[in-house]
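Peer 1: below are the sequence and a predicted model; questions follow.
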Amino acid sequence: MAKVVIAGPRNFTNKEFIFSKLLELEILYHDGKDWTEIVEGGAKGVDTIAKQYAEEFSYPLKEFPADWDKYGKSAGPLRNQQMAEYSDVLIAFYNGSRGTSNIIKQAMQHGLTIHIIPIQ
């Protein structure tokens, strides 16, 4: 049983690529941890597509939107920490962006299983 964070940059919107990689990981991910919930940060790009994936495949969805008004520049890292504390697995579509780098770091610190999918 695994709560799976799906994260990546706001400017990456290739839904077909993201869906195909998620389906591939779901098929390969048979180490006793079936996906039970999709977790995402409520941003544009990969987060929005993660939400669509959850809806299309009937997964429960947990969204952690960043509260930029309350926390300013700390909102993104705080949201990432909350997602890492809540989840078991991270799937990161990664092109070197700061936000995705931060969620990878948080996932490592919290002992999540991490899958990094390089993107351009």
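Peer 2: Structure's in. What do you need? Numbers count the residues shown, from 1 in each chain.

Peer 1: going forward, measure contacts and count neighbours with C-alpha atoms only.
Peer 2: Noted.

Peer 1: OK, contacts around the nearest residue to Tyr94 once chain neighbours are set aside?
Peer 2: In this structure, Tyr94 finds its nearest non-sequential neighbour in Pro118, 5.0 Å apart by CA to CA, 6 or more residues apart in numbering. By CA atoms under 8 Å, 6 or more residues apart in numbering, the residues touching Pro118 are Phe93, Tyr94, Asn95.

Peer 1: please report the distance of Pro118 from Leu28.
Peer 2: 18 Å (CA to CA, to the nearest Å).

Peer 1: repeat that for Glu37.
Peer 2: Glu37 is 17 Å from Leu28, by CA to CA.

Peer 1: same deal with Phe57?
Peer 2: To Leu28, Phe57 is 17 Å away according to CA to CA.

Peer 1: what sits against Gln120?
Peer 2: By CA under 8 Å, 6+ apart, Gln120 lies in contact with Asn95.

Peer 1: can you show me the strands along the protein?
Peer 2: Assigned strands in the chain, in chain order: 2-7, 35-40, 61-63, 89-94, 113-118 (criterion: DSSP state E).

Peer 1: want to compare, so here's the second one:
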Amino acid sequence: MDSREWFLGTPYRVARQFENMADDSNTGAATVERLAGRDLNQDGKVINLVICGNSRFYDYQWLEEQLEQWIKWNAHPDLIIIGGASGVDYLAERWANNYAIPMAIFSEAWNEPRRGLEDTGRPEASPTLGDKMLEHATHLIAFPGPKSKWTTIMIKRARELGIPGVEVPTPPEGEA
């Protein structure tokens, strides 16, 4: 294996995409424009996966198991598209980072930055966030909770747009 072609087990041209992701001025929209529609993992399929869900859910192991099952039945995603909220969004960021999957995080849709794992007191994101996330999506996996207003909107909107989606309700024991 030529060290110039591979970096940490990842094709070098894919690993180079991560350089710009560390730049705080790089928005979710800009990342999607740059990476969406590309077969970054070179498996012959383009998967731009929107992950959304319950902002009060914090069971990483459960979420990881669900995402692994999704991959088993579909394919490995080339790009993860996330809204930048707490709960499922935060866990999805961690998961994508752990598996070196490029992400587009729409943190610019919020008036204030997320302060950590829990999202207390921050106003809702812009109402246009969902459409921006779905614009380049090929698939959606949603993890709604009992009070997941925006997740429900995302599921409905994805269906209207004809984007294949899976809805997996979060178990109550993972909620804060």
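Peer 2: Everything's here; your move. Remember, predicted model here, so these are calculated numbers, not experimental data.

Peer 1: sorry, back to before: reformat the strands of structure 1 as CSV; add distance to Ala50 of structure 1.
Peer 2: Listed next are those as CSV, based on distance: least, CA to CA, whole Å:
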stretch, distance to Ala50 of structure 1
strand 2-7, 6
strand 35-40, 7
strand 61-63, 9
strand 89-94, 10
strand 113-118, 14
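
Peer 1: sorry, back to before: what do we get in structure 2 for the residue nearest to Tyr94 of structure 1?
Peer 2: Using TM-score structural alignment, the partner of Pro118 of structure 1 in structure 2 is Pro169.

Peer 1: my guess is Thr31 of structure 2 meets Ala104, correct?
Peer 2: Yes. Thr31 of structure 2 lies in contact with Ala104 (CA atoms under 8 Å); the separation is 5.4 Å.

Peer 1: just checking, what residue in structure 2 corresponds to Arg79 of structure 1?
Peer 2: By TM-score structural alignment, Arg79 of structure 1 lines up with Leu129.

Peer 1: if you could redo that for Pro60 of structure 1, that was the one I meant.
Peer 2: By TM-score structural alignment, Pro60 of structure 1 lines up with Pro102.

Peer 1: list the contacts of its match.
Peer 2: Applying CA under 8 Å, 6+ apart, the residues near Pro102 of structure 2 are Gln17, Phe18, Asp78, Leu79, Ile80, Ala96.

Peer 1: next, count neighbours for the last one.
Peer 2: Around Ala96 of structure 2 there are 17 other residues, counting by other CA atoms under 10 Å.

Peer 1: same thing with the fifth one?
Peer 2: Using other CA under 10 Å, Ile80 of structure 2 has 25 other residues around it.

Peer 1: against Glu112 of structure 2, how distant is it?
Peer 2: Relative to Glu112 of structure 2, and taking CA to CA, Ile80 of structure 2 is found at 22 Å.

Peer 1: same deal with the last one?
Peer 2: Distance of Ala96 of structure 2 to Glu112 of structure 2, given as CA to CA: 23 Å.

Peer 1: cross-check the contact I'm expecting between His110 of structure 1 and Ala84.
Peer 2: Yes. Using CA under 8 Å, His110 of structure 1 is in contact with Ala84, at 6.3 Å.

Peer 1: quick one, which of those two is more surrounded?
Peer 2: The neighbour comparison of His110 of structure 1 against Ala84 (other CA under 10 Å) goes to Ala84, with 26 against 15.

Peer 1: all helices of structure 1, in order?
Peer 2: Remark: helices assigned in structure 1 by DSSP state H are 15-28, 46-56, 68-71, 75-86, 98-109.

Peer 1: got JSON lines for the ones you listed, with distance to Pro9 of structure 1 too?
Peer 2: Formatted as JSON lines, these follow (distance: least, CA to CA, whole Å):
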{"stretch": "helix 15-28", "distance to Pro9 of structure 1": "12"}
{"stretch": "helix 46-56", "distance to Pro9 of structure 1": "6"}
{"stretch": "helix 68-71", "distance to Pro9 of structure 1": "17"}
{"stretch": "helix 75-86", "distance to Pro9 of structure 1": "12"}
{"stretch": "helix 98-109", "distance to Pro9 of structure 1": "6"}
